[in-house]
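Visitor: The sequence and its predicted three-dimensional model are supplied below.
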Amino acid sequence: MEKEGREFKITDIQTELVDNKILTIAVPAYNAAKFLPRSLEPFTELDQAAKESLEVIIVNDGSKDNTAEIAQQYVDKYPEMFKVVNKENGGHGSGVNYGMQHGVGMYYYVLDADDWLNPQALTLTLDKLKAMRKAFLQDSSSPLPDLLLVDYTYENIEEGKNRISLKRQVPVEKFFQFHESKSFTQGTYLTMHSMIYRRQILHDASLVLPEHCFYVDNLLAYIPLPYCRQIYYLPVELYHYEVGRDDQSVNENNFIKRIDQQIRVTKLLTQAYHLYSDLPGKENQKIRQYLMHYLAAMYTVSVVHLIMIDTPEAKEKIRDLWYFLQTFDKKMYAAVRRSLPNVLLNLPLGNKAIGMFYHVVKKIFKFN
């Protein structure tokens, strides 16, 4: 018999309306001097009203280059918008944590220091959030989003641009709950780049990202989602995510070197929920299926890279990973193993077939 579902606390929204800042954007930055001006300059194109409603926290994560000096130049010139904190190195997750814990904006978003936002799309996003807050202040029955969804674009150095739109998955420019969304098929899911959370939601979810670990953006995209009651999708092309560089964590060679960190994040996602008992019943079917779909993708990505490593140690890590899921929740284990990519991974494939499978998985899950 399934236990009763987890209670997802939602804090009284009135406590969040005391500050003028509508949005906090955290920019974790480690040795980012080469890219930081490209990341920060679009903010300077905003009008004064937008600048005053926005908080951009540049978290210098123990950089050894002149990241701190570049960040301070923007703070000096636009003190109403930029803040900088210089801290010991703790990894990407520590920068995201700092913004969550110390930001004052009603909403929260993360921008990697080597990516950038479209200023026109950002203006539209800020205007929408401010308009909804104003409507709520005038009439408390007017809804406010726990999660604002936007589009983003892959800026692939070799393959060009690819906009990721959610128009086929969710209602456009209207409030909805997750069960009103359409099915998310293989390769379609929400990412950090598309998700602007009400900051209190992250606190309600007790989200704290691990330090000194890559791939933690998956935790940000996954764990708070069941806490989001009111969702709104604004189809603006906001985030520009550059991929294809050799120095990136999602580069194939780097990913393989850091496979233990991918495994760590996959296990943390697993432990976040007993999906069938924490989210029981038909009313939670859509979000339960979506989170299972996301979790299965994480296992696929982990296992396919371990197969590519093809060492006795890697094979043992595959066995350990499946055993971990099986002992945590047998029902979740069965569902993940039944997902099509993981079924295919069980077949006796040769190295050539695994290589072909890898490139198919890469296209589907867009992890590189």
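Guide: Alright, I've got the coordinates. Numbering: from 1, shown residues only.

Visitor: Please count neighbours and contacts with C-alpha atoms only from this point.
Guide: Will do.

Visitor: Tell me where the longest helix sits in this structure.
Guide: Secondary structure assigned by DSSP state H gives helix 285-309 as the longest helix of the chain.

Visitor: Who are the packing partners of whichever helix or strand comes after that helix?
Guide: Counting by DSSP states H and E, the next helix or strand C-terminal to helix 285-309 is helix 312-328. For helix 312-328, the contact count by 3 or more CA pairs under 8 Å, 6 or more residues apart in numbering; DSSP states H and E identifies helix 259-272, helix 285-309, helix 330-338 as packing neighbours.

Visitor: next up, a second structure to put side by side with the first:
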Amino acid sequence: MDKLLSIVIPSYNAEKFLDNVLGELVKCHNLNRLDIMVINDGSTDQTAEIGQKYQDSYPGSVRLISKENGGYGSTINTGIAQANGRYFKVVDADDWLDSKNLDRFVGLLKRTETDLILTPFWAFNDKNHHKHIPEIKPDDISWGQKYYLKEQGICPVPSMHTYTLRTKLLQENEIQLDEHAYYVDIEYILYPIPYVKTFEFVNIPLYNYRVNQDNQSISMTNMRKNQQQHSLVVDHVNSYIKEHADGLNPNQQELMVNRLSRMIATQLKIIDLAPIQMATKHELSSFYRKVKDKYYFEPKDINLPMRWLIKSRFNLFPVIHYLAILKMQLVHY
């Protein structure tokens, strides 16, 4: 029987969570229509053994694919290359999908050919176990209706947790993410967009996204530590937009520029998290001069504190520094 959905689980030292995500997936009544790939990225714990256990128990639906360590992007690249399902979704090993809604979603996939399907997700607070569904659908879009991207835009673009893409779109256009790098989820969101013709928002919450973890790449400490990697992805996304600019329709370009602009705002915030000294102000000014002249950047697409920072010629950087810290301490979806 044809597989309808390939689910890639990037797994590096994921023994703590892997039973949870796989245990939920194998509850699906449509398990025989799923192609579940545990991509073991050179783990040194029991990740491979857990993956092998599920492959042995569900040989027609679960595959363990072990490879040398190459980072998050490399696991997705491997998944794209080896996917057998008509559609493709990434589920991080520390997150999980709702099995009941997954059955409903697989039923939908039997009768659609839409390039990009966007579904709500739960934000699950790892500290207090509260969860809620953030709003993902713009007001000018209806649930369950197929749109053509050349006629209807998506602004702002939703997160990676909402994404399900047609596998052939990824494979035929050779979508590849950076390896040995953080923040490549933005590449996964944006790199398919030049090839997306149709999209649909479907009101079937699927993804449970675990937030407020100390080791997340969006935590304050990790953002500072990985500043250069974030900057690298900003550079690569900008180059990708430039490379494809001639073939983009206005809605595709607006979507990609909007997301890149918000990445640039994040890079400004990361810089501003440095100690309050003149060297930080000079770094902010230098980075902004570069993006203002050479990057696809729209200040209207970024948040108000970052616009204040720019308009003040970075004289407000101490104020924004403390605001950014306060927000990161208090806001977890």
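Guide: Alright, I've got the coordinates. None of these values were measured; they are calculated from a predicted model.

Visitor: Just give the TM-score of the two.
Guide: The TM-score (TM-score structural alignment, normalised by the length of structure 2) is 0.88; 326 aligned residues with a CA RMSD of 2.7 Å.

Visitor: Distance of the closest residue to F287 of structure 2 other than its chain neighbours relative to S286 of structure 2?
Guide: In space, and not counting its chain neighbours, F287 of structure 2 is closest to L268: 7.8 Å by CA to CA, 6 or more residues apart in numbering. As defined by CA to CA, to the nearest Å, L268 of structure 2 lies at a distance of 11 Å from S286 of structure 2.

Visitor: next one: N40 of structure 2
Guide: 40 Å.

Visitor: of these two, who's got more company?
Guide: Neighbour totals were compared for N40 of structure 2 and S286, and N40 leads with 23 against 11 (other CA atoms under 10 Å).

Visitor: Show the contacting residues for the residue mapped onto the more buried one from structure 1.
Guide: If you follow N40 of structure 2 across to structure 1 using TM-score structural alignment, you land on N60. Residues touching N60 of structure 1, when contacts are defined by CA atoms under 8 Å, 6 or more residues apart in numbering, comprise 28-30, 67-68, 84-87, 95.

Visitor: how about a cut-off of 6 Å?
Guide: Residues in contact with N60 of structure 1 (CA atoms under 6 Å, 6 or more residues apart in numbering) are 29, 86.

Visitor: now do I231 of structure 1
Guide: By CA under 6 Å, 6+ apart, the contact list for I231 of structure 1 reads 145-148, 175-177.

Visitor: and the two most separated of those?
Guide: Distance extremes for the contacts of I231 of structure 1: the farthest pair is L148 and Q177 at 11.8 Å, using CA to CA.

Visitor: which one of the two has more residues nearby?
Guide: Counting neighbours by other CA under 10 Å for L148 of structure 1 and for Q177 shows that L148 has the greater number, 25 against 14.

Visitor: what lines up against the more buried one once you look at structure 2?
Guide: Using TM-score structural alignment, L148 of structure 1 sits opposite I117 in structure 2.

Visitor: For E24 of structure 2, see how far away that match is.
Guide: Computed as CA to CA, the I117 of structure 2 to E24 of structure 2 distance reads 21 Å.

Visitor: what does I271 of structure 2 give?
Guide: Separation of I271 of structure 2 from E24 of structure 2 (CA to CA) stands at 40 Å.

Visitor: Who has more neighbours out of these two?
Guide: For the pair I271 of structure 2 and E24, the greater number of neighbours falls to I271 (20 against 15), based on other CA under 10 Å.

Visitor: Next up, the contacts around the more buried one.
Guide: Taking CA under 6 Å, 6+ apart as the criterion, I271 of structure 2 is in contact with no other residue.

Visitor: quick one: what's aligned to it in structure 1?
Guide: Aligning on TM-score structural alignment places I271 of structure 2 opposite L306 in structure 1.

Visitor: The closest residue to H332 of structure 2 other than its chain neighbours: what's it in contact with?
Guide: Using CA to CA, 6+ apart and skipping the chain neighbours, the partner closest in space to H332 of structure 2 is N212 (5.9 Å). Neighbour list for N212 of structure 2: 125-126, 332 [criterion: CA under 6 Å, 6+ apart].

Visitor: Ok, G51 of structure 2 next?
Guide: G51 of structure 2 makes contacts with L64, as judged by CA under 6 Å, 6+ apart.

Visitor: how about it, what's its match in structure 1?
Guide: In structure 1, the residue paired with G51 of structure 2 according to TM-score structural alignment is A71.

Visitor: so the longest strand belonging to structure 1 matches what in structure 2?
Guide: When structure 1 is scanned for its longest strand (criterion: DSSP state E), the result is strand 231-243. Aligned by TM-score structural alignment, strand 231-243 of structure 1 falls on residues 199-211 of structure 2.
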